[in-house]
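Undergrad: Predicted model, plus sequence, below.
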Amino acid sequence: MPGAAKSTEPKSPNRLVAVTLDEDSIGRGNPDQEHERAIAIFDILEENSFTIPGREGPFTLTLGLVESKLAFAIRTEAGDPVMTHLLSLTPFRRVIRDYEMICESYYNAIKTASPTQIEAIDMGRRGLHNEASDLLKQRLEGKVDLDHQTARRLFTLVFALHWKA
């Protein structure tokens, strides 16, 4: 919007300033997957809260796969290693499967369903997204502190890594 003022408040150091995907372990996706991944990363970087207890940020994050676990390789903005946390994806299997099904229903409903039906499906989709975000926060507890919105955005990226076109 022309003339809109940007916030001049300094950003918290407890944030991510870069998110990358380890292509060696995750691999490249098809164009739709790459687009979804890029949007998810953009949304994370736009606004996030990412704190490592006892460490000063800002941080960079590289996501990869190590022995079927999601690897959070965290560094300082200058590139110094902070930690790598391996996160089992097993607890996410059900919610990822359910989320994938409800997203498919949502995109199909947009084509033919009434606004009331679309809204009902979307409420279910948002509820599952919140459930997955809470699970992510829980699984990272003690290692990384996230606010709700950052957890939602990170789950979107985790889902985009599994999304099948």
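TA: Happy to help now that I have it.

Undergrad: Could you use CA atoms for every contact and neighbour count after this?
TA: OK.

Undergrad: Tell me where the protein has helices.
TA: Per DSSP state H, the chain carries helices over the ranges 23-26, 31-46, 93-112, 115-140, 148-162.

Undergrad: With mean neighbour count and distance to E56 added, can I get those in CSV?
TA: Output for the helices of the chain, formatted as CSV (neighbours: other Cα atoms under 10 Å; distance: least, Cα to Cα, whole Å):
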stretch, mean neighbour count, distance to E56
helix 23-26, 13, 28
helix 31-46, 16, 18
helix 93-112, 15, 32
helix 115-140, 17, 18
helix 148-162, 21, 18
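
Undergrad: Which one of those lies nearest to L87?
TA: Among the helices of the chain, helix 115-140 comes nearest to L87, with 7.3 Å by Cα to Cα.

Undergrad: Spit out the contact partners of S88.
TA: The contact partners of S88, taken as Cα atoms under 8 Å, 6 or more residues apart in numbering, are S68, K69, L70.

Undergrad: Kindly recompute the last result at 7 Å.
TA: Neighbouring residues of S88 by Cα atoms under 7 Å, 6 or more residues apart in numbering: K69, L70.

Undergrad: Could you measure from it over to V66?
TA: Using Cα to Cα, to the nearest Å, S88 is found at 10 Å from V66.

Undergrad: out of the helices of the chain, nearest to I74?
TA: The minimum distance between I74 and the helices of the chain falls on helix 115-140, with 12.8 Å, by Cα to Cα.

Undergrad: also this one, for the comparison:
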Amino acid sequence: MSDEDSARLIAVTLDEASIDRGTPDVEHERAVAVYDLLEENVFRPVGVGPGPYRLILSIQENRLVFTIRSEAGEHLVAHMLSLTPLRKVVKDYFLICESYFSAIRSAAPAQIEAIDMGRRGVHDEGSRLLAERLEGKIEVDHATARRLFTLICALHFKG
């Protein structure tokens, strides 16, 4: 198995004990975020043997917990990240998404495009912040950080 094949996630589970169930629309968004993440990712926990890996995401005491298991399900490592540094960018992302979806109904194409560029910029900012917070714990590429940020937003969305 090549390093590319082993440095990836093959499963992502959301801990239902710590993450509230959402409306059917919210659950759909979460499922799409997980699907997109699994389709293509680079995920390499530092100091842990070769993968592929299984990830369990949970929230405990205002912390996002990445519990990483082997392909066979054996516990390898858990990393906790404070949610506080991500809160502002997640809030900004929700606000700009709200503006975007509102604009789609009535705004001119140029206006929609401008809002969408802003939305992508905030999404990139969140992705960079998440990658920085994971530094020294889990190596991810930019696309994986984007997909993880999308999933974290989906976890926060109440519907």
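TA: On my side now, so go ahead. Owing to the predicted nature of the structure, the values given are computational and were not obtained by experimental measurement.

Undergrad: care to give me the TM-score?
TA: Remark: TM-score between the superposed chains equals 0.95 [TM-score structural alignment, normalised by the length of structure 2]; 157 aligned residues with a Cα RMSD of 1.3 Å.

Undergrad: quick one: what's aligned to L86 of structure 2 in structure 1?
TA: Using TM-score structural alignment as the criterion, the counterpart of L86 of structure 2 in structure 1 is F92.

Undergrad: Next, count neighbours for that match.
TA: Residues lying near F92 of structure 1 (other Cα atoms under 10 Å) number 16.

Undergrad: before we move on, what about D147 of structure 1?
TA: Look at D147 of structure 1: counted by other Cα under 10 Å, it has 14 neighbours.

Undergrad: For T156 of structure 1, which residues are in contact?
TA: A40.

Undergrad: repeat that for 10 Å
TA: Residues near T156 of structure 1 by Cα atoms under 10 Å, 6 or more residues apart in numbering: E36, R37, I39, A40, I41, D43, I44, H129, A132, S133, T150.

Undergrad: re the thing from before, closest one to A78 of structure 1 among the helices of structure 1?
TA: Nearest of the helices of structure 1 (Cα to Cα): helix 31-46, 16.8 Å.

Undergrad: is it true that G64 of structure 1 touches F72?
TA: Yes. Look at G64 of structure 1 against F72 with Cα atoms under 10 Å: they come within range, at 6.9 Å.

Undergrad: any residues in contact with both of the two?
TA: Common neighbours of G64 of structure 1 and F72 (Cα under 10 Å, 6+ apart) are L21, L86.

Undergrad: on that earlier part again, separation between the match of L86 of structure 2 and E77 of structure 1?
TA: Distance, F92 of structure 1 to E77 of structure 1, using Cα to Cα: 29 Å.

Undergrad: got the contact list for the closest residue to the match of L86 of structure 2 other than its chain neighbours?
TA: Distances taken as Cα to Cα, 6 or more residues apart in numbering put A132 closest to F92 of structure 1, at 7.2 Å, once the chain neighbours are dropped. By Cα under 10 Å, 6+ apart, the contact list for A132 of structure 1 reads 91-92, 94-96, 99, 126, 138, 151-152, 154-156, 159.

Undergrad: Closest to D32 of structure 1 out of the residues you listed?
TA: Closest to D32 of structure 1, out of all of those and judged by Cα to Cα, is F159, at 13.2 Å.

Undergrad: Which pair of the contacts of T156 of structure 1 spans the longest distance?
TA: Distance extremes for the contacts of T156 of structure 1: the farthest pair is I39 and A132 at 18.6 Å, using Cα to Cα.

Undergrad: counterpart of M83 of structure 1 in structure 2?
TA: Alignment note: M83 of structure 1 maps to V77 in structure 2; criterion TM-score structural alignment.
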